[in-house]
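J.: Prediction below, plus the sequence it came from.
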Amino acid sequence: MIERVQPRPQHDLSPPSSPWRTPRFWRGVMVALAVGLVGWMLWRARGALIPFAIGALIVYLLAPLVARIEQQLPFAQRSPGLARTIAILVSYLLFFGGLALAGYILVPPLLEQAIQFVTNFPDYLRSLLQAVPHLSARLEQGLPPRLQIQIERQVESLVGVLFSITRPALLATVTAVSALFGFFSALVLLPFWIFYALRHERQALHWFYGLWPVQWQDDVRAIVHIIDRTFGAYIRGQLFLGVVIGTATGLAMWAIGLAQPLVLGLIAGVLELVPLLGPILSFLVIAVVALATDADKLFAVAIAFIVIQQLENNLLVPRVQGRAVQFNPAIVMLLLVIGGAIWGLLGTLLVVPIAAACRDVYRYLYRRLREAELASHSNARQLD
């Protein structure tokens, strides 16, 4: 009997297909091209998209309020669409109604005082320059004559530089504010855009999560939650602190009797958005006004600032921002310098929350990769 010999399997000796021939590679190319094209279009149209950037900020600020109002409605489970619409409309009424009321009450006197402030600020600096010799004479009593002369020269040169810088800056600020009021005519569609963005917020997030592989979606949700928690606590907290500190400063300057208290409060509220350095800058501006108009009120201004800062640091900041941004003040100052050098004013305002979000995301990804590494080692030991 002849034994049949089984043929040996023929191995495929053809070279493996190149990675660029796989569908996965071409999907990646399509995604990269689409992202690049959209990014290029957004960058080219960045000037026209400023209203929508403002609208995105308003959406981000109103989203928690809309969600809280929606949860309180008794028919939220039966009619989620109707509940969402009513919550958005109530949030609209509270937000834009508050802005309209504040504008009706504050804008006319604020504009009047702003014009007076910009007009008189050069005179404030001249008065301060004239008062410098008298102030330095009081401070320099008992110092050697040579040291007194050096101090006088340095102070006079410093005030001169401050005068040459401040006037163009103030004029540019007034020009920017005037352009901003004219720019509001381009914001007609903004309320409708904000409404639809809030209306379809959940669908947009669901669509975004669906772009990622299924095994990554939980991590993507966790990262989005980390970024939202950090940015939300910081940005909403800074805006709230700006309103409170600006109001408190304006009332304090009005009680002390300084000129243009609304403008001084507005300056303090806007500069409060700059971490650490904002209160110092606002105090310097208000100190110039106090020294130029009535130097005897400078002590009261300093006491008011000390009280306001103590209340902010010990009462407001722990409750408003919590532990969202945990940076040493020295690191914050370094971040402000880096952000201002790279992105200008916008970088100064956003570099701290961006750095905090990157730190928290890095910690999360490091922990997740460490857990995956330990799990793989454990599985390998079980197989052995």
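T.: Everything's here; your move.

J.: CA only for contacts and neighbour counts going forward, please
T.: Noted.

J.: Which of the three states applies to Gln141?
T.: Secondary structure for Gln141, judged by DSSP: H, G, I helix; E, B strand; the rest coil, is coil.

J.: That one: what's it in contact with?
T.: Under the criterion of C-alpha atoms under 8 Å, 6 or more residues apart in numbering, Gln141 has no contact partners.

J.: Could you measure from Trp207 over to Asp219?
T.: For Trp207, the distance to Asp219 (C-alpha to C-alpha, to the nearest Å) stands at 15 Å.

J.: Name the residue in those two with the higher neighbour count.
T.: Asp219 (15 against 11; other C-alpha atoms under 10 Å).

J.: The more buried one: helix or strand, and which one exactly?
T.: Using DSSP states H and E, Asp219 maps to helix 217-256.

J.: another one to put next to it:
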Amino acid sequence: MNTKIIKTGQGILLLFLIIYIASLIDWVFRPLVVVFETLYIPIILSGFLYYLLRPLVNILNKKLERTISILLVYLILVAVLIGLLIIIFPILQRQFYSLTDNMPLIISDVQRRFVSIQQGETLQRYQLSGSLNIEGLILQLGDFVNQLGKSLAINMANFIGMLANTVLSLVIVPFTLFYMLKDGEKLSKYILSIFNESQREDVILIFRDIDKTLSSYIQGQGIVCLCVGALCYVAFLVVGLNYALLLAVIAGITNIIPYFGPWIGTIPAVIVGLFQSPVIALIIVITVIIIQQIESNLIAPQVIGKRLEIHPITIMFLILIVGRLVGLIGMILAVPIFAICKVIVTRGIQIWKLKSKEKF
């Protein structure tokens, strides 16, 4: 056992040494980086869609052939996307352009409101108007927005180039997803063939736990994001918030980041609400807190459960660290990757303990 551990450790150290040396040689490492940057988005999207669509494919596969089931699911998905583009996309487009076009007017209006409040009787009574330079703060905010607009205009060419690369990468997703849905079990069998007969049963258990963890997390997060987006949309409509659909979509999408995502998605809604009225902004904050309590205590436990078994503090620190190192993609992938590593380590320790007991 000690010899195996030493050999495994030597192999891991050798692998890291090879990676480190390759990173120092630009003509070796740079092509690998380009390949990774090109493929990681299609692979992530394919994996996400694989776990979302696999249950439907499995249901249809009971009556139809696997290939026909996948193609039928593709047709359903395309029909849903076309419907969303026809019904929702024009509204989102109008609201987005309206928000960007009206931003200078909104800032000017808010500036006048805050200046009137600053010069009002209440603030003068507490002698705050001299020290509270709200007009200056609003002017700084306006300058920031103008500089942001200039920066976006300058970098528009780079943005279009990046968007083109992303679109080209997304073309790969349907093909990758098709073969994942069709031949996913064959890939598992191929990986199992690498291991000895005595190890395969343990590897199967690890694969099964990883599959269950990813399935429950991805499917659950998808449902949670839809529910939060729908609840926010209804709440924003009731409150009378402008650009309700656009802001609700942002809130739903950012909810994919645990704990921090809901508050990141709330910031645009609060800003727009503040432009309309401080009361509306306060109502939005209270409403979002209520929605997050519903999501945390009712929706998430039902659709995700407690399969991850990761402490909330661990998740928070994990997202902060990985987000700092990798960015937004890291914040989204931190929890599932950590869950996979946790399954491998936990199951590996259990297997090692059982085999140690069998020897004695």
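T.: Done, it's in. Because the structure is predicted, anything quoted here is derived from the model rather than measured.

J.: on that earlier part again, in the second structure, what stretch matches the next helix-or-strand element following the helix holding Asp219 of the first structure?
T.: Using DSSP H and E, the helix or strand that follows helix 217-256 of the first structure in sequence is helix 261-271. Aligned by TM-score structural alignment, helix 261-271 of the first structure corresponds to residues 244-254 of the second structure.

J.: once aligned to the first structure, how far is that stretch on average?
T.: Stretch 244-254 of the second structure differs from its equivalent in the first structure by a mean of 1.3 Å after superposition (mean C-alpha distance after the TM-score superposition for the first structure).

J.: Now do that stretch: distance to the chain's middle.
T.: Relative to the mean C-alpha coordinate of its chain, stretch 244-254 of the second structure is positioned 13 Å out (C-alpha atoms, centre = their mean, to the nearest Å).

J.: what's it in contact with?
T.: With C-alpha under 8 Å, 6+ apart as the test, stretch 244-254 of the second structure has contacts from 91-92, 95-96, 225-230, 232-233, 236-237, 261-262, 264-266, 268-269.

J.: do the same with stretch 164-173 of the second structure
T.: With C-alpha under 8 Å, 6+ apart as the test, stretch 164-173 of the second structure has contacts from 38-39, 41-43, 45-46.

J.: rerun that using 7 Å as the cut-off
T.: For stretch 164-173 of the second structure, contacts defined as C-alpha atoms under 7 Å, 6 or more residues apart in numbering pick out 38, 42, 45-46.

J.: List the ones among the residues you listed that fall in helices.
T.: Members of the contacts of stretch 164-173 of the second structure lying in helices (criterion: DSSP state H): 38, 42, 45-46.

J.: In TSV: these, plus distance to Asn196 of the second structure and neighbour count.
T.: As requested, these are exported to TSV (distance: C-alpha to C-alpha, whole Å; neighbours: other C-alpha atoms under 10 Å):
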residue	distance to Asn196 of the second structure	neighbour count
Thr38	34	16
Pro42	32	22
Leu45	32	15
Ser46	30	23
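
J.: which of those lies closest to Leu325 of the second structure?
T.: Checking these against Leu325 of the second structure by C-alpha to C-alpha gives Thr38 as the nearest, at 19.5 Å.

J.: What distance do you get for the spatially closest residue to that closest one that is not a sequence neighbour to Lys63 of the second structure?
T.: Spatially, and ignoring its direct neighbours in sequence, Thr38 of the second structure is nearest to Ser169 (6.7 Å; C-alpha to C-alpha, 6 or more residues apart in numbering). Here the criterion is C-alpha to C-alpha. By it, Ser169 of the second structure lies 33 Å from Lys63 of the second structure.

J.: which one of those two has more residues nearby?
T.: Legend: neighbour count by other C-alpha under 10 Å for Ser169 of the second structure and Lys63, higher for Ser169 (17 against 9).

J.: Checking the more buried one next. Helix, strand or coil?
T.: Taking three-state DSSP, the label given to Ser169 of the second structure is helix.

J.: gap between the equivalent of Val322 of the second structure over in the first structure and Ala252 of the first structure?
T.: Here Val322 of the second structure is matched to Gly339 in the first structure, going by TM-score structural alignment. According to C-alpha to C-alpha, Gly339 of the first structure and Ala252 of the first structure sit 32 Å apart.

J.: Please apply the same query to Ile331 of the first structure.
T.: Going from Ile331 of the first structure to Ala252 of the first structure by C-alpha to C-alpha gives 32 Å.

J.: corresponding residue for Phe96 of the second structure in the first structure?
T.: By TM-score structural alignment, Phe96 of the second structure lines up with Ala114.

J.: Please read the previous query as pertaining to Trp352 of the second structure.
T.: Counting by TM-score structural alignment, Trp352 of the second structure corresponds to Leu369 in the first structure.

J.: what separates that match from Ala375 of the first structure, distance-wise?
T.: For Leu369 of the first structure, the distance to Ala375 of the first structure - C-alpha to C-alpha - is 10 Å.

J.: what do you get for Leu171 of the first structure?
T.: Distance from Leu171 of the first structure to Ala375 of the first structure, counting by C-alpha to C-alpha: 63 Å.

J.: And Ser164 of the first structure, by the same measure?
T.: 65 Å.

J.: Could you do Pro23 of the first structure as well?
T.: Here Pro23 of the first structure is placed at a distance of 31 Å from Ala375 of the first structure (C-alpha to C-alpha).

J.: Please apply the same query to Thr175 of the first structure.
T.: From Thr175 of the first structure to Ala375 of the first structure the distance is 61 Å (C-alpha to C-alpha).

J.: Please, where are all the helices along the stretch 251-384 of the first structure?
T.: In the stretch 251-384 of the first structure, the segments counted as helices under DSSP state H, counting those that start in this stretch are 261-271, 277-293, 298-311, 317-320, 329-383.

J.: if I look at Ala295 of the first structure, how far off is His134 of the first structure?
T.: Ala295 of the first structure is 11 Å from His134 of the first structure, where distance means C-alpha to C-alpha.

J.: out of those two, which sits in the busier spot?
T.: For Ala295 of the first structure versus His134, neighbours defined as other C-alpha under 10 Å are more numerous around Ala295 (16 against 11).

J.: Can you find the partner of Leu85 of the second structure in the first structure?
T.: So Leu85 of the second structure corresponds to Gly103, using TM-score structural alignment.

J.: tally of neighbours for the aligned partner of Ile310 of the second structure in the first structure?
T.: Aligned counterpart of Ile310 of the second structure in the first structure: Phe327 (TM-score structural alignment). Phe327 of the first structure has 14 neighbours, counted by other C-alpha under 10 Å.

J.: ok, now which ones touch Phe327 of the first structure?
T.: Counted by C-alpha under 7 Å, 6+ apart, Phe327 of the first structure has zero contacts.
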